[in-house]
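S.K.: give me coordinates for this.
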Amino acid sequence: MANNDKIYEVYRGKRGVELERKTKERIEWILNEVDTANSILDIGCSQGIISLLMAQRGQKVYGLDIQEEAIKFAENLLENEFEACKENIKFKCIDFMKFDTDNKFDCIVITEVLEHLQNPIEFLEHAKKFLKQSGRIIITVPFGVNDHPDHYSTFYLSNLVAIVEKSFEIKKVQYIGRWTGLIAINKEDTQLFSYTQEEISKLENNFLEVDWEMTKRIQTLYQNGIEANAKYKQATENYELLKQKYIYELEKNKELLQENTRLTEAKEIVTKLIQQLYGEMGDEVQILKESKALISRLETQNNYLKHENAEYRRKLSLITDTSIGKIGIKVYKLLKKIKSKLR
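M.R.: Prediction:
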């Protein structure tokens, strides 16, 4: 009997507001039906929420579950409770069909367990051993189809009644949305459940409620489907536009690549031509280089001579601008004239 219930997450609202509301409604019904029972055996307690709530009210609770993970989770929750609550509760990981005790309980709670069993009748007969005479058993199961891989049974009313009344006398059937709740008593001489008009009406009303809920969900899903189809259509159109744009850009890029290839090839041809010309005109190129070097040297010498000439003129100007210099120039010119006549 596997139980992968996540009741704690649901109870804390981590799986939707509506599911939280319905789950708390079911749990509240269970707590009200437990009423003033002093000792309670919670079979299939899962993560221990209902057991803890009963213990907080001062009731003595023994919680059993086959899954070790669920029991460890429940024990961790218990660590955060007050000492008084801790004293009221005990958890144990065990297959219930192997469970045994000399104690008998005022009340037994079996919530969302029977649908997981291949032989629920044997399971309830075993539970009967631990319930006091006139003690109360509280059972809840999913109402109708609940597509779970670990479910062996789907319960409405008659098949649930047939199983339970083999061991107990059914006192009350309650429909809580997607769940069916059943209260039964442990008696020696039991009476069969009476399918009164009232019971049939309650069943039909719950079918009506569930049908309306499913109809609304179908309508919502249908509307969501229409919106999803519209979005899909728009997405398809956008995809086609992007696809065309991509093809255009791809072709454009292809042309650019071809142009780049042509330019690369032209560059290679020019490079080869330059190399070829350089090889054929090697001597001319060398002469040009030497001529360029000679011109550079001549320009350097010319610049030096210009500088020396300017310096000579400056020094000559210094001489000719003085009185002695002027007399010297006149003497020079006179001597030059006499020398000319002597010739």
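S.K.: for the rest of this, base every contact and every neighbour count on C-alpha atoms.
M.R.: OK.
S.K.: in the one helix or strand residue 329 maps to, what's buried?
M.R.: Using DSSP states H and E, residue 329 falls within helix 323-342. By neighbour count, with 16 or more other C-alpha atoms under 10 Å as the criterion, helix 323-342 contains no buried position.
S.K.: what's it in contact with?
M.R.: Helix 323-342 is contacted from outside by 319, 320, using C-alpha atoms under 8 Å, 6 or more residues apart in numbering.
S.K.: show me the helices in the chain, by range?
M.R.: For the chain, the helices defined by DSSP state H cover 7-11, 17-34, 49-56, 68-79, 83-87, 120-128, 158-164, 197-280, 282-320, 323-342.
S.K.: one more, please, to line up against the first structure:
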Amino acid sequence: MTASMKTARPKDQIRAAYYDQLGGGFGKKVRARVHWIVRQAKGEHILDIGCSGGVVPILLGREGKHVVGIDVLPEAIIEAKQALLEEPTSVKEKVELHEANVMTYTPDIQFDTVLMTEVLEHIGEPERFIARAVSFIAPEGRLVITVPFGVNDYADHKRTYYLNQLLEQLTPFGKIETIERIDKWLGVTIQVYPEPREGRAILPAEVEWLEDAFEEVERLHLATILDLKRKQQNLERKVQRLGEQTEELAHIRAESLRHEQQLQEQHEQYKMLEEQYAALLDRFEGSLVTNLELLEANASWKSKYRSLARSKLGKVVVRYWKFRRQLKQHRSRR
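M.R.: I've put the predicted structure just below:
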């Protein structure tokens, strides 16, 4: 599940994570996402763009589907082909793996489903990649997209995704079928239109505002957590250097305990924020899985969004901006 463009970035370790080589907890989350992707692959002929180590193509091949996996990174295809060698002949006959760039790849057939998972966040112009992927899909076929949800600032990530921006990019190309939050990822499927449509079905402005504000709050919490962790590490190094100099050691240990408590509080507040946004998505998930053009004409739908400012998340955002104003005023008086 890597982006289909040549960039120097850390090796994708989806295969290692899937088989618990990076820890059981992380493996469980990765399997939940991978299995969701597999369930969305409808039809007999599947294309996996950015197939990485080949986990998804091999799983689909075991189900008897004809799968083509492509990735721009040669080391990813080498890993995928090595994994395929361990499969029975019945699976090998179903799976093709190629080093290829999606923008120049020219398949011989159209596919029932195209998978493009954990790709868009790496791309400067995602609409070009979506349009290219859609061109490979048979009439009434399906495009499956997943992206990291919220702040996920790896060096090669070019954007942060919440729901609104992702839907804005996808709705010209097809009808939204499924929207699902899978831990720290968003998954969307669309049934593609014969031709892209003009205009963009965008969620009401209240949601866009809340998502922008949520990103501000999320980044504030993450920055505070990182700062506290750095301070805690510095204190631990001081403790190691001091040895048995009891008076100063006692002071540092007290400060260390205070930082630990602050760090715990920040983690709890951040978790609460994530839960509130998750509740927001869950609240509207069922309604979103339909034609967004109809939703825009539905007054009751719009009124639900107008009520978001009074939600728990909205109240958190209001408190945050009050804090920002107070902090600014305090600094201006200094």
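S.K.: superposing both, give me the TM-score.
M.R.: Their TM-score after superposition, calculated using TM-score structural alignment, normalised by the length of the second structure, is reported as 0.61; 233 aligned residues with a C-alpha RMSD of 3.4 Å.
S.K.: most packed of the helices of the first structure?
M.R.: Mean neighbours per residue, mean count of other C-alpha atoms under 10 Å, is largest over the helices of the first structure for helix 49-56, with a mean of 22.
S.K.: next, the angle helix 68-79 makes with that helix.
M.R.: Angle, helix 49-56 of the first structure to helix 68-79, by axes from the mean of the first three to the mean of the last three C-alpha atoms, to 10 degrees: 30 degrees.
S.K.: quick check: helix 49-56 of the first structure aligns to which part of the second structure?
M.R.: Aligning helix 49-56 of the first structure against the second structure (TM-score structural alignment) gives residues 55-62.
S.K.: and the matching stretch, how far from the first structure on average?
M.R.: Superposing on the first structure and averaging over aligned pairs (mean C-alpha distance after the TM-score superposition for the first structure), stretch 55-62 of the second structure comes out at 0.7 Å.
S.K.: now that stretch, how far from the centre of its chain.
M.R.: 21 Å (C-alpha atoms, centre = their mean, to the nearest Å).
S.K.: and the contacts of it?
M.R.: 14-15, 34, 37-38, 48, 51, 66-69, 80, 84, 90-92, 94-95.
S.K.: now do the contacts for the residue nearest to residue 42 of the second structure when sequence neighbours are not counted.
M.R.: What sits nearest to residue 42 of the second structure in space, not counting adjacent residues and going by C-alpha to C-alpha, 6 or more residues apart in numbering, is residue 113, at 6.0 Å. Going by C-alpha under 8 Å, 6+ apart, residue 113 of the second structure touches 41, 42, 43, 45, 46, 47, 137, 141, 142, 143, 144.
S.K.: mind running it again at 7 Å?
M.R.: Going by C-alpha atoms under 7 Å, 6 or more residues apart in numbering, residue 113 of the second structure touches 41, 42, 43, 45, 46, 47, 137, 141, 142, 143.
S.K.: so which of those sit within strands?
M.R.: In strands, defined here by DSSP state E, the members of the contacts of residue 113 of the second structure are 45, 46, 47, 137, 141, 142, 143.
S.K.: can you find the partner of the fourth one in the first structure?
M.R.: In the first structure, the residue paired with residue 137 of the second structure according to TM-score structural alignment is residue 131.
S.K.: sorry, back to before: aligned counterpart of the residue nearest to residue 42 of the second structure in the first structure, please.
M.R.: Per TM-score structural alignment, residue 113 of the second structure is aligned with residue 107.
S.K.: give me the distance between that match and residue 57 of the first structure.
M.R.: From residue 107 of the first structure across to residue 57 of the first structure, the span is 15 Å (C-alpha to C-alpha, to the nearest Å).
S.K.: with residue 79 of the first structure instead?
M.R.: 17 Å.
S.K.: and if you look at residue 249 of the first structure?
M.R.: Noted for residue 249 of the first structure: a distance of 73 Å to residue 57 of the first structure, by C-alpha to C-alpha.
S.K.: just residue 256 of the first structure next, same as before
M.R.: Distance from residue 256 of the first structure to residue 57 of the first structure, by C-alpha to C-alpha: 81 Å.
S.K.: for residue 189 of the first structure, same thing?
M.R.: Distance from residue 189 of the first structure to residue 57 of the first structure, by C-alpha to C-alpha: 33 Å.
S.K.: among those two, which residue is more densely surrounded?
M.R.: residue 57 (13 against 8; other C-alpha atoms under 10 Å).
S.K.: ok, now which ones touch the more buried one?
M.R.: By C-alpha under 7 Å, 6+ apart, residue 57 of the first structure has no neighbours at all.
S.K.: try residue 140 of the first structure
M.R.: Taking C-alpha under 7 Å, 6+ apart, one finds 110, 111, 112, 179, 180, 181, 182 in contact with residue 140 of the first structure.
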